[in-house]
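sequence-free structure coming up:
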């Protein structure tokens, strides 16, 4: 099935979904792969099983595990939750991530009954309407590229500013369907000009195997979990770093093509359980 001809595709009952692969490429270093959609069908071979699906609605925020998701051209979606579709910004529109504010990884953004719910340690839950057409559309900057977002209101701004405890003011914006997305090709030439992302770093979907994380943990003083690397699709039943050689994959009826290995930065040194940044591991071990 050509997924480009489908608006969305379901990744359902993922705990029983087989991961199939066709073709093989040169192994690349790093944990996590960026994937784009695949056009032509080919013979496939089973190589693993999807064990988890994770959506990160808020860029740098806490992952939300889901039982099923729709796979669209801009990433995974489950109900109103779309991957990396909310963004914290400064007053002048520049993005704020866990690289600058590590405690963002402890902020949970979910949706319920037409409302967005914000939760964080030692903070009262904040709820506001998912649709706020009267709020301003703000011009934002994400990795030097222009992109818009609908402001989520003053209450959300005060909540984030109080939580992060900084002297500066933060605001929360939401990407809406009619807005113009970014093009990964503007920063990574491996992506075709037709590909689109919202607030994600580069690719719309990231895949990672449990065995790769387990292998890395065996070389560290303390174990790390898959959440530290912020993938969308987690695979079990394969060897460590085997995913680096998968050029094209199929999960159920969804077919994806590998574009590149995900480069790793200082964000991997933020502990997703504590929100503390070490600026050392596991990045130093990954460099070896």
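Noted; the coordinates are in hand. Note that this is a predicted model, so its numbers are computed, not measured.

only C-alpha atoms for contact and neighbour calcs from this point on.
Will do.

Touching the longest helix that the chain contains from outside, list them.
If you go by DSSP state H, the chain has its longest helix at helix 154-164. The contact list for helix 154-164 (C-alpha atoms under 8 Å, 6 or more residues apart in numbering) reads 101, 103, 104, 120, 123, 126, 128, 168, 169, 170, 171, 172.

Write the PyMOL selection for whichever of those residues are buried.
To isolate the buried members of these in PyMOL, using 16 or more other C-alpha atoms under 10 Å:
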select buried, resi 101+103+104+120+128+169+170+171+172
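
Need the three-state assignment for the residue nearest to residue 227 when sequence neighbours are not counted.
Counting by C-alpha to C-alpha, 6 or more residues apart in numbering, residue 227 lies nearest to residue 272, which is 6.8 Å off, once chain neighbours are set aside. Secondary structure, DSSP: H, G, I helix; E, B strand; the rest coil: residue 272 is coil.

can I assume residue 272 is in contact with residue 106?
Yes: with contact defined as C-alpha atoms under 8 Å, residue 272 reaches residue 106; the gap is 6.8 Å.

Give me the common contacts of those two.
Overlap of the contact sets of residue 272 and residue 106 (by C-alpha under 8 Å, 6+ apart) consists of residue 62.

higher neighbour count, those two?
residue 272 (26 against 20; other C-alpha atoms under 10 Å).

ok, the more buried one - contacts?
By C-alpha under 8 Å, 6+ apart, the contact list for residue 272 reads 62, 105, 106, 227, 228.

show me what contacts the third one?
Residue 106 is in contact with 61, 62, 120, 121, 272, 273, 274, 275, counting by C-alpha under 8 Å, 6+ apart.

Whichever of the residues you listed end up buried, select them in PyMOL.
Here is the PyMOL selection string for the buried members of the contacts of residue 106, based on 16+ other C-alpha under 10 Å:
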select buried, resi 61+62+120+272+275
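
what's stretch 116-126 in contact with?
Residues from elsewhere that reach stretch 116-126, judged by C-alpha under 8 Å, 6+ apart: 106-111, 127-130, 156, 159, 163.

try this one next to it:
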């Protein structure tokens, strides 16, 4: 008898393009898991910054703290960790650009901007997306009018553990799941089983797998050392057998249909 499909890991990424926090349970909200990618780092033109263009961001680490998180620099211990609350206040606002979207955001406290600018060696600001902001999922894949945070395009990213296990059989040096920055990880089933799903449930909550996730150079950066793989792994190996059109696919972009709670160990059922 096949092993049941179970939710095996939950992750949130409080700041877009920085590290994640592993959870045992999480609250599902209209634009994703609570506290996931609600903060964003922007440059002096108020345009979003990621590790794709700003490699120094790979040195910034995120760790949980009471009602928020700590940012630290793994190569500069003299730069004391910065506490950031999970939410901000609307004292100051500005418009920011993320991909093709322009939305208004709340400014963090000035000391956050100062810390980030020093850590990254260039002007940087930290901004927060409030519940009042409307940023829609890609229109052509969004008949339900789903919302998204500062994530690239979708509220959730789902990956099967067996998909990673299969990839690792092809790599000289295995990689961990955090290389791919999922929100939802499940155990059981066959490798890449998630590619064939559309609707599925986790516990009592309903989800829709909208389309595969095209991967970028970010996957070649070791999140623990901030070092880029000299041969471009695992993206190079994935490209050999997971290329669709011009994109290398790994994981599924997912939308939800309600609010509630997820817990590690919840059953997952494709519909």
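Received the coordinates, thanks. Quantities reported herein were computed from a predicted structural model and do not represent experimental measurements.

if we can go back for a sec, just the ones in strands from the contacts of stretch 116-126 of structure 1, please.
Taking DSSP state E, the ones among the contacts of stretch 116-126 of structure 1 that sit in strands are 108, 109, 110, 111, 127, 128, 129.

if we can go back for a sec, ok, the contacts of residue 272 of structure 1 vs residue 54 of structure 1, which is closest?
Ranked by distance to residue 54 of structure 1 (C-alpha to C-alpha), these are led by residue 227 at 8.8 Å.

Next, that closest one: secondary structure please.
Residue 227 of structure 1 ends up helix, using three-state DSSP.

my read: it touches residue 63, true?
Yes: the pair residue 227 of structure 1 / residue 63 is scored as a contact, 7.2 Å apart, by C-alpha under 8 Å.

more crowded one of those two?
Between residue 227 of structure 1 and residue 63, residue 63 has the larger neighbour count (other C-alpha under 10 Å), namely 26 against 18.

Mind telling me what that one corresponds to in structure 2?
With TM-score structural alignment as the criterion, residue 63 of structure 1 lines up with residue 20 in structure 2.

mind listing what its match touches?
By C-alpha under 8 Å, 6+ apart, the neighbours of residue 20 of structure 2 are 11, 12, 13, 14, 62, 178, 181.

separation between it and residue 177 of structure 2?
As for residue 20 of structure 2, its distance to residue 177 of structure 2 is 11 Å (criterion: C-alpha to C-alpha, to the nearest Å).

which residues touch stretch 171-178 of structure 1?
Taking C-alpha under 8 Å, 6+ apart as the rule, stretch 171-178 of structure 1 contacts 85-91, 138, 148-154, 156-158, 160-161, 198.

To clarify, my last question referred to stretch 207-226 of structure 1.
For stretch 207-226 of structure 1, contacts defined as C-alpha under 8 Å, 6+ apart pick out 31-35, 231-241, 243, 281-282, 285-286.

From these, list the buried ones, please.
Members of those that pass the buried threshold by neighbour count (16+ other C-alpha under 10 Å) are listed as 31-35, 231-236, 238, 240-241, 243, 281-282.

Quick one: the helices in structure 1, in order.
In structure 1, the segments counted as helices under DSSP H are 154-164, 210-217, 283-287.

would TSV of those with distance to residue 78 of structure 1 be doable?
Converted to TSV, the helices of structure 1 look like this (distance: least, C-alpha to C-alpha, whole Å):
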stretch	distance to residue 78 of structure 1
helix 154-164	22
helix 210-217	23
helix 283-287	31
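
Just give me the neighbour total for the residue opposite residue 151 of structure 2 in structure 1 once aligned.
By TM-score structural alignment, residue 151 of structure 2 lines up with residue 200 in structure 1. Other residues within reach of residue 200 of structure 1 by the criterion other C-alpha under 10 Å amount to 24.

Which elements pack onto the strand ranked longest in structure 1?
Counting by DSSP E, the longest strand found in structure 1 is strand 45-55. Under the contact definition 3 or more C-alpha pairs under 8 Å, 6 or more residues apart in numbering; DSSP states H and E, strand 45-55 of structure 1 sits against strand 18-22, strand 64-65, strand 233-236.

Adding distance to residue 178 of structure 1 as columns, could you present these in TSV?
TSV is the format used below for those (distance: least, C-alpha to C-alpha, whole Å):
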stretch	distance to residue 178 of structure 1
strand 18-22	33
strand 64-65	25
strand 233-236	27
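
Residue 183 of structure 1 matches what in structure 2?
Per TM-score structural alignment, residue 183 of structure 1 is aligned with residue 136.

An error on my part: the question was meant for residue 86 of structure 1.
Checking TM-score structural alignment: residue 86 of structure 1 goes with residue 39.

what sits against the residue lying closest to residue 27 of structure 2 once chain neighbours are set aside?
Excluding its sequence neighbours, the residue lying closest to residue 27 of structure 2 (C-alpha to C-alpha, 6+ apart) is residue 261, at 4.6 Å. Listed by C-alpha under 8 Å, 6+ apart, the contact partners of residue 261 of structure 2 are 25, 26, 27, 28.

what would those residues look like in a markdown table with neighbour count?
What follows is the contacts of residue 261 of structure 2, written out as a markdown table (neighbours: other C-alpha atoms under 10 Å):
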| residue | neighbour count |
| --- | --- |
| 25 | 16 |
| 26 | 18 |
| 27 | 13 |
| 28 | 21 |
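
Per the alignment, residue 128 of structure 2 pairs with which residue of structure 1?
Under TM-score structural alignment, residue 128 of structure 2 pairs with residue 174 in structure 1.

go on, residue 193 of structure 2?
With TM-score structural alignment as the criterion, residue 193 of structure 2 lines up with residue 242 in structure 1.

Against residue 143 of structure 1, how distant is that match?
From residue 242 of structure 1 across to residue 143 of structure 1, the span is 30 Å (C-alpha to C-alpha).

and what of residue 206 of structure 1?
18 Å.

okay, those two: which has more neighbours?
Neighbours per residue (other C-alpha under 10 Å) separate residue 206 of structure 1 from residue 143, with residue 206 holding more: 25 against 13.

Double-check the more buried one against residue 233; I have them as touching.
Yes: with contact defined as C-alpha under 8 Å, residue 206 of structure 1 reaches residue 233; the gap is 6.4 Å.

so who does the most centrally placed residue in structure 1 touch?
The centre of structure 1 sits closest to residue 56, judged by C-alpha atoms, centre = their mean, with a distance of 5.2 Å. Contacts for residue 56 of structure 1 (C-alpha under 8 Å, 6+ apart) come out as 62, 63, 64, 82, 83, 84, 230, 232.
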